[in-house]
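predicted model follows, preceded by the sequence.
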Amino acid sequence: MPRRPIVGGNWKCNPVEVSKLDGLVANINACDTTDCDVYVCPSNLHVGIVYTKFKEGVWCTPQNCNFKGCGAFTGEMAADQMVDMGLKWCLIGHSERRGEFGLPTPPESSALLAAKCEYLYSKGMKCVYAIGEPLSIREKGIEAVLEYCVQQLKPFLPLMDAEKLVIAYEPVWSIGTGVTASPEQAQETHAALRKWIAENKDPATAEAIRIQYGGSATAANAPQLSACPDVDGFLVGGASLKSEFAEIVAAIANAKKA
């Protein structure tokens, strides 16, 4: 079975003004979800404002969760709360929570993220798991990139279920920089990850699991990236705050239908 494309919009810590939320929601709701799954990750403060405003077929997806549930966990969000709100997916592991925030905050380990994923599963939720490498690793070549990303995937091997997990590959060096991996780089990396999953999990999972590209995807570069056979979608940053997000969704929907 062909993999159904999936595109996510990560608003990160945007916007400043609550008054802008309706316009951002309208951009997402303009997407045609007939041939592509779509989710959007509002900032933590804004999830509760907008989660009922997205049209059917668009999943409101929090940007993080804990692995203990509700209780005396100040500053955390629990999957239990998400389930009660009718939410189905959660994003974890973004590079900005792995020590790429530019501040001396403790990075989240892949083992911690696996614990979060397991808790999400226990509550009936699905998970988008972000992985990726910094520029210093990319400059060493594909073997170094694969080895770096594999360390992030190993704790997830027991959790690697194509029905519950989407992998978002993010070349960290391209996030927010305007620099994008070439289609050849994206395809090579995605194919290498899929091959590793086939060898270390099983071929059926490797064939079925969806791997998104998450480095500065735009309406301009989406058609070329969408043509890559192992690119199953995008985790979109800055462009998800613009009307062009619908064009990105259309680009991969059309490419994968062809």
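Sure thing, it's come through.

from now on I want contacts and neighbour counts done on CA atoms only, so please keep to that.
Fine.

correct me, but residue 83 touches residue 121?
No: in this structure, residue 83 is not within contact of residue 121 by CA atoms under 8 Å, at 11.2 Å.

what's in contact with stretch 154-165?
Identification of contacts with stretch 154-165 by CA atoms under 8 Å, 6 or more residues apart in numbering yields 110-111, 114, 117-118, 121, 125-129, 200-201, 205, 208-210.

which among those count as buried?
Burial by neighbour count, judged by 16 or more other CA atoms under 10 Å, picks out 110, 114, 117-118, 121, 125-129, 201, 205, 208-210 from the contacts of stretch 154-165.

among the residues you listed, which ones are in helices?
110, 114, 117, 118, 121, 205, 208 (DSSP state H).

looking at those residues, which is nearest residue 176?
For these, the minimum distance to residue 176 (CA to CA) is 22.6 Å, reached by residue 110.

grab the nearest non-local neighbour of the closest one.
What sits nearest to residue 110 in space, not counting adjacent residues and going by CA to CA, 6 or more residues apart in numbering, is residue 152, at 5.4 Å.

again, but for residue 204
residue 198 (7.3 Å).

what's the answer for residue 218, then?
Closest to residue 218 by CA to CA, 6+ apart is residue 239, at 5.9 Å.

assumed that neighbour was part of a strand.
No: using DSSP: H, G, I helix; E, B strand; the rest coil, the secondary structure at residue 239 is helix, not a strand.

tell me who's in contact with it.
9, 216, 217, 218, 219, 245 are the contacts of residue 239 under CA under 8 Å, 6+ apart.

distance of the last one relative to residue 111?
Pointing back at residue 245 there. 32 Å (CA to CA, to the nearest Å).

kindly report the same for the third one.
Here the criterion is CA to CA. By it, residue 217 lies 28 Å from residue 111.

ok, back up a step: which helix or strand contains the residue nearest to residue 204?
Following DSSP states H and E, one finds residue 198 within helix 183-200.

secondary structure class for residue 212?
Applying three-state DSSP: residue 212 is strand.

just the helices from the stretch 51-200 of the chain, written as ranges.
79-84, 110-122, 135-138, 142-153, 183-200 (DSSP state H, counting those that start in this stretch).

and the second one, how far out from the chain middle?
Once both centres are worked out by CA atoms, centre = their mean, to the nearest Å, helix 110-122 turns out to sit 15 Å from its chain's centre.

ok, structure two:
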Amino acid sequence: MPRQFFVGGNFKMNGVADSIKSIVSNINKAQRDPSTQVVIAPPAIYLTLTRELADPSVGVAAQNVFDRPNGAFTGELSVEQLKDAKIDWTIVGHSERRVLLREDDDFVARKTKAAIDGGLSVILCIGESLEEREANKTIDVVTRQLGAVAKLLNEQEWSKVVIAYEPIWAIGTGKVATTAQAQEVHAAIRKWLGETISPAVAENTRIIYGGSVSDGNCRELSKEKDVDGFLVGGASLKPAFVDIINSRL
């Protein structure tokens, strides 16, 4: 079976109730490629609003989740709370959290495991810095990040993971990996999955690209063999997000 194309929209710390309503309404009304899975991630305070407004065919994700059950963890959200709010997805390991909040590989792996154990699906973000790219360490970095997760998940649990390759140097900078660069890294990730987990996991796991994705570059990127979709930042706040969803039409 071919892997289902996946487009995620990460709103980050953007939007208020009125703008969230407008974004969701635009997605609901749009003629969307029915073969593409769409998941949007609003700020935590608007998760329930988004879930109430969004068409049932549109998934809703938290931008983060904690690795422990309910308890004395001020400011965090538990898997149980997300599930109770009808949220079925979470983003984990975004570079902004790895870099700004110093979340390490093991913490990201624990959050991934906790989310899956609690019934959530995970958009697992990985990616290298510009310094690491220029030192030819890209594959070492992304496989190290994946390796921490692989220590905690069994083969079946990888079916709940979408891997988002997001080179840090391309996030919000306007710089985009070339189609060849994206394909090269995605192919290396798939090869690693086959050698480390199983050929079935390598074949079935969706590997999506993120990093200044727009309606102007999405179509070329979507043609690459191992690019199974996108995780979109700023462009997910704009009407052009629908063009990215429809990039394969």
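Arrived safely. Predicted model, so just to flag it, every value in this text is computed and none were measured.

of the helices of the stretch 51-200 of the first structure, which is nearest residue 233 of the first structure?
Among the helices of the stretch 51-200 of the first structure, helix 183-200 sits nearest to residue 233 of the first structure (CA to CA), with 11.3 Å.

can you tell me how far the nearest residue to residue 1 of the first structure once chain neighbours are set aside is from residue 255 of the first structure?
Leaving out its chain neighbours, the residue that sits closest to residue 1 of the first structure by CA to CA, 6+ apart is residue 208, at 7.8 Å. Residue 208 of the first structure sits 18 Å away from residue 255 of the first structure, going by CA to CA.

about what we covered before: quick check: the farthest pair among the contacts of residue 239 of the first structure?
9 and 219 (12.9 Å).

need the residues touching each of these two.
239, 245.

neighbour count for those two, which is higher?
More crowded of residue 9 of the first structure and residue 219, by other CA atoms under 10 Å: residue 9, with 23 against 16.

superposed on the second structure, what's the mean shift for the helix or strand hosting that one?
Taking DSSP H and E as the criterion, the element that holds residue 9 of the first structure is strand 6-10. When the second structure is superposed, strand 6-10 of the first structure averages 0.3 Å from its matched positions, counting by mean CA distance after the TM-score superposition for the first structure.

so what corresponds to the residue nearest to residue 204 of the first structure in the second structure?
In the second structure, the residue paired with residue 198 of the first structure according to TM-score structural alignment is residue 194.

surely that match touches residue 205?
No: counting by CA under 8 Å, residue 194 of the second structure does not reach residue 205; the two are 10.2 Å apart.

any common contacting residues for those two?
The contact lists of residue 194 of the second structure and residue 205 share no entry, where a contact means CA under 8 Å, 6+ apart.

quick revisit: the second structure: which residue goes with the residue nearest to residue 1 of the first structure?
That one, residue 208 of the first structure, aligns with residue 204 by TM-score structural alignment.

its match and residue 3 touch, don't they?
Yes: using CA under 8 Å, residue 204 of the second structure makes contact with residue 3 at a distance of 6.2 Å.

quick one: the spatially most central residue of the second structure and residue 16 of the second structure, what's the gap?
Taking CA atoms, centre = their mean, the centroid of the second structure lies closest to residue 123, which sits 3.7 Å from it. Distance from residue 123 of the second structure to residue 16 of the second structure, counting by CA to CA: 24 Å.

what is the burial count for residue 84 of the second structure?
Residue 84 of the second structure has 10 neighbours, counted by other CA under 10 Å.

and the one 3 residues further on, by the same measure?
Close neighbours of residue 87 of the second structure, defined as other CA under 10 Å, add up to 23.

surely it touches residue 61?
Yes: the pair residue 87 of the second structure and residue 61 qualifies as a contact (CA under 8 Å) at a distance of 6.2 Å.

which neighbours do those two have in common?
residue 47.

before we move on, which element is residue 37 of the second structure in?
Applying DSSP H and E as the criterion places residue 37 of the second structure in strand 36-41.

got the contact list for residue 7 of the first structure?
36, 37, 38, 39, 212, 233, 234, 235, 236, 249.

now those residues in JSON lines, with distance to residue 171 of the first structure and neighbour count?
Conversion of these to JSON lines gives the following (distance: CA to CA, whole Å; neighbours: other CA atoms under 10 Å):
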{"residue": "36", "distance to residue 171 of the first structure": "23", "neighbour count": "25"}
{"residue": "37", "distance to residue 171 of the first structure": "22", "neighbour count": "19"}
{"residue": "38", "distance to residue 171 of the first structure": "21", "neighbour count": "25"}
{"residue": "39", "distance to residue 171 of the first structure": "20", "neighbour count": "25"}
{"residue": "212", "distance to residue 171 of the first structure": "11", "neighbour count": "27"}
{"residue": "233", "distance to residue 171 of the first structure": "15", "neighbour count": "33"}
{"residue": "234", "distance to residue 171 of the first structure": "12", "neighbour count": "29"}
{"residue": "235", "distance to residue 171 of the first structure": "11", "neighbour count": "28"}
{"residue": "236", "distance to residue 171 of the first structure": "13", "neighbour count": "25"}
{"residue": "249", "distance to residue 171 of the first structure": "20", "neighbour count": "29"}
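
report the two of those separated the most.
Farthest pair in the contacts of residue 7 of the first structure (CA to CA) is 36 and 236. Separation: 14.2 Å.

map residue 116 of the first structure across to the second structure for me.
Match for residue 116 of the first structure (TM-score structural alignment): residue 111.

still on that earlier bit, can you say which of the helices of the stretch 51-200 of the first structure is packed in most?
helix 110-122 (a mean of 20; mean count of other CA atoms under 10 Å).

sorry, back to before: give me the mean deviation of the strand holding residue 37 of the second structure from the first structure.
With the two structures superposed, strand 36-41 of the second structure lies on average 0.5 Å from its match in the first structure, counting by mean CA distance after the TM-score superposition for the first structure.

what packs against that strand?
strand 5-10, strand 58-62, strand 89-92 (3 or more CA pairs under 8 Å, 6 or more residues apart in numbering; DSSP states H and E).

good, we can wrap up now.
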